[in-house]
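**Q** Curious how this folds, go ahead:
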Amino acid sequence: MKKSIIAVLLAMVLVFSLAACGGSDSDKSAGDAEKVTYKVGTEPTFPPFDTTDEEQNIVGLDMDLIKAIGKDQGFEVTFENLSFDGLVPALKAGNIDIIAAGMNKDDKDRQAQVDFSDAYYESKLMVAVKEDNNTIKSVDDLTKDMKVAAQTGTTGANKTQELQKQGKIKEAVILNGLDTAMLQLINGDVSAVINDKPVTEAYMKKQPDKIKMVGEPLNAENYGFAVKKGNTELVEKINAGLKNIKEDGTFDKLVDEWFNK
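**A** The predicted structure is shown next:
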């Protein structure tokens, strides 16, 4: 009789143990399922914010910032390589969830199409010329016979097109990719390039003695991460994570790493 009772008790203990183990696996699976992965779109020709490494992996300050924000807020990210002017359409179509591309959040046209996070970086537009050019010393020295290049979809492109409309330059040459614009400048196909200051500085570090910046900043702009219009939940996550990584020092560490490479 005692043996039967002991056998029943052991069987009950085994059942409860298996049930407990099953519950643990279930909880773990549920936790994994709740961890969302967002698709982040960028154009990786905008170093140090968005670029590629030797193995063509998408890297940059924007990538590290959104990953740090995701770690803080409990989501993961993957990166999509798109043309800059294709980012907003891709976001609106639902093909990506976030834009991390050094995008100017102050642009009124963009604000009407997407929602932006809080600003994470203030940049300034500058005029770049060849290193041996001593004629162009500021935007005021650009003339009606000059071609000026900029990267498509950027504030620099808007400024260059504005100068053409005002009759201050001959042609606004809008190109895909910063490297292409800078190559045209170095080759003498254009007289100047208008671009964001930190991005031009990064290019100058990689290509020393090729170009220089001249004059005063043309204007300041604030970069923000963009999400689909009305996606308040995701904006709040990004803002909360951005605030936290600024407070714990992660933000300053990443900025220092990328601007001093």
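**Q** From here on, just use CA atoms for contacts and neighbour counts.
**A** Fine.
**Q** Where do the helices of the stretch 1-150 of the chain begin and end?
**A** Taking DSSP state H, counting those that start in this stretch to define them, one finds helices in the stretch 1-150 of the chain at 2-34, 61-73, 87-93, 108-113.
**Q** here's the other one to compare against:
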Amino acid sequence: MKKLVLAFLMLISTTVFADDINLWKKSTLNKILERGELIVGLEPGYMPFEMKDKKGRIIGYDVDLAKKMAKEMGVKLKLVPTAWDGIIAGLVTEKFDIIISGMTITQQRNLKVNFAEPYIVVGQTVLMDKVLKDKIKTAKELDKAEYTVVTKLGTSAEIAVRKFYKKAKILTFDTEADAASEVLSGKAAAFVYDQPYNVLFMADKGKGKLIHLDTPLTYEPLGWAIRKGDPDFLNWLNNFLRQIKEDKVENFYDDLYDKWLKDTSWLERVQ
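**A** Got it, this is the predicted structure:
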């Protein structure tokens, strides 16, 4: 009887071990290590997270994060520029391993992909035409039929705009720059988008021309998206994030924030 029980336990252990091996082989993390390359999907154009410099190179907050991630894995980095409306589909169909592209964690997106813990939290704020500064003091006051509010198509900003504004005319554009230009040219009253982008826009093209209503309309955590059913990769990403946030000797995370979200000298490289 004891021999039977022992044999049964050994069979179970062997089966569990084999299942673990199979799961590891299927893990994106294992595929990255075997390939020797981390493939990242992103959409250049969301300053300061990812954009192209004057030489056409992709730079930004997320790019530096991706470089650090690849370094800690001991692999090379490959960036795959992808249109925003197809970026989740690109991940699901394995065109890249991970999305690192200023993506807001939402319940709707979470139905299709899994997210690591948030690496930064932003909110939607409003850039308003300066001519309205004496008439409009809060974002809510823009919700009138006489005003046009613009944002980027297919983003969390669009979701926020459609929830927040019921009377104002809403227009969407393919890029943040195109939407913001509508306000600069006087064709729209306000532009709604992520706070970091708006802060930087005000330091450059919007300076002296627009008003920043900087009280966030929303709470929006940004996260790295991966395919579902991959606990090994998710575990590694969360531990990587925890390490760079808490390591005050190297101070990578704080320096990254200062480099891209406080200092605006990099703007000279992309103009």
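**Q** Which among the helices of the stretch 1-150 of the first structure is found nearest to residue 119 of the first structure?
**A** Proximity to residue 119 of the first structure, assessed across those by Cα to Cα, is greatest for helix 61-73 (12.2 Å).
**Q** who's in contact with that closest one?
**A** 48-50, 76-77, 100-102, 237-238, 240-242, 244-245, 250-251, 254-255, 258 (Cα atoms under 8 Å, 6 or more residues apart in numbering).
**Q** hmm, try it at 6 Å
**A** The contact list for helix 61-73 of the first structure (Cα atoms under 6 Å, 6 or more residues apart in numbering) reads 49, 76, 100, 241-242.
**Q** what's that helix aligned against in the second structure?
**A** Aligning helix 61-73 of the first structure against the second structure (TM-score structural alignment) gives residues 61-73.
**Q** which residue is nearest the centroid of the second structure?
**A** residue 102 (1.5 Å; Cα atoms, centre = their mean).
**Q** Quick one: residues contacting that one.
**A** residue 222.
**Q** Over in the first structure, tell me which residue corresponds to it.
**A** In the first structure, residue 102 of the second structure lands on residue 102 (TM-score structural alignment).
**Q** Where do the strands of the second structure begin and end?
**A** 37-42, 51-52, 58-59, 76-81, 98-99, 114-115, 120-122, 124-129, 148-152, 169-173, 190-194, 210-213, 220-222, 225-226 (DSSP state E).
**Q** of all these, which lies closest to residue 5 of the second structure?
**A** That would be strand 114-115 among those, by Cα to Cα, at 39.9 Å.
**Q** Check the mean deviation of that closest one from the first structure.
**A** Once fitted to the first structure, strand 114-115 of the second structure is off its aligned match by 0.7 Å on average (mean Cα distance after the TM-score superposition for the first structure).
**Q** Please name every helix or strand in contact with that strand.
**A** strand 225-226 (3 or more Cα pairs under 6 Å, 6 or more residues apart in numbering; DSSP states H and E).
**Q** Which other helices and strands does the strand it packs on contact?
**A** Using 3+ Cα pairs under 6 Å, 6+ apart: strand 225-226 of the second structure touches strand 98-99, strand 114-115.
**Q** picking up where we left off before, just the strands of the second structure: most buried one?
**A** Stretch with highest mean neighbour count among the strands of the second structure: strand 190-194 (a mean of 28; mean count of other Cα atoms under 10 Å).
**Q** In the first structure, what range does that one match?
**A** Counting by TM-score structural alignment, strand 190-194 of the second structure corresponds to 192-196 in the first structure.
**Q** mean per-residue distance, the matching stretch to the second structure?
**A** Relative to the second structure, stretch 192-196 of the first structure is 0.7 Å off (mean Cα distance after the TM-score superposition for the first structure).
**Q** For residue 11 of the first structure, give its distance to residue 217 of the first structure.
**A** 78 Å (Cα to Cα, to the nearest Å).
**Q** Scan the second structure for its longest helix.
**A** helix 2-26 (DSSP state H).
**Q** Go ahead and build a PyMOL selection from the buried members of the contacts of helix 61-73 of the first structure.
**A** Buried residues within these, by 16 or more other Cα atoms under 10 Å, are selected in PyMOL with:
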select buried, resi 49+76+100+241+242
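**Q** would TSV of the contacts of helix 61-73 of the first structure with distance to residue 55 of the first structure be doable?
**A** Formatted as TSV, the contacts of helix 61-73 of the first structure follow (distance: Cα to Cα, whole Å):
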residue	distance to residue 55 of the first structure
49	17
76	21
100	20
241	29
242	28
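**Q** Out of the contacts of helix 61-73 of the first structure, which comes closest to residue 38 of the first structure?
**A** Scanning the contacts of helix 61-73 of the first structure for proximity to residue 38 of the first structure, where the rule is Cα to Cα, the winner is residue 76, at 6.3 Å.
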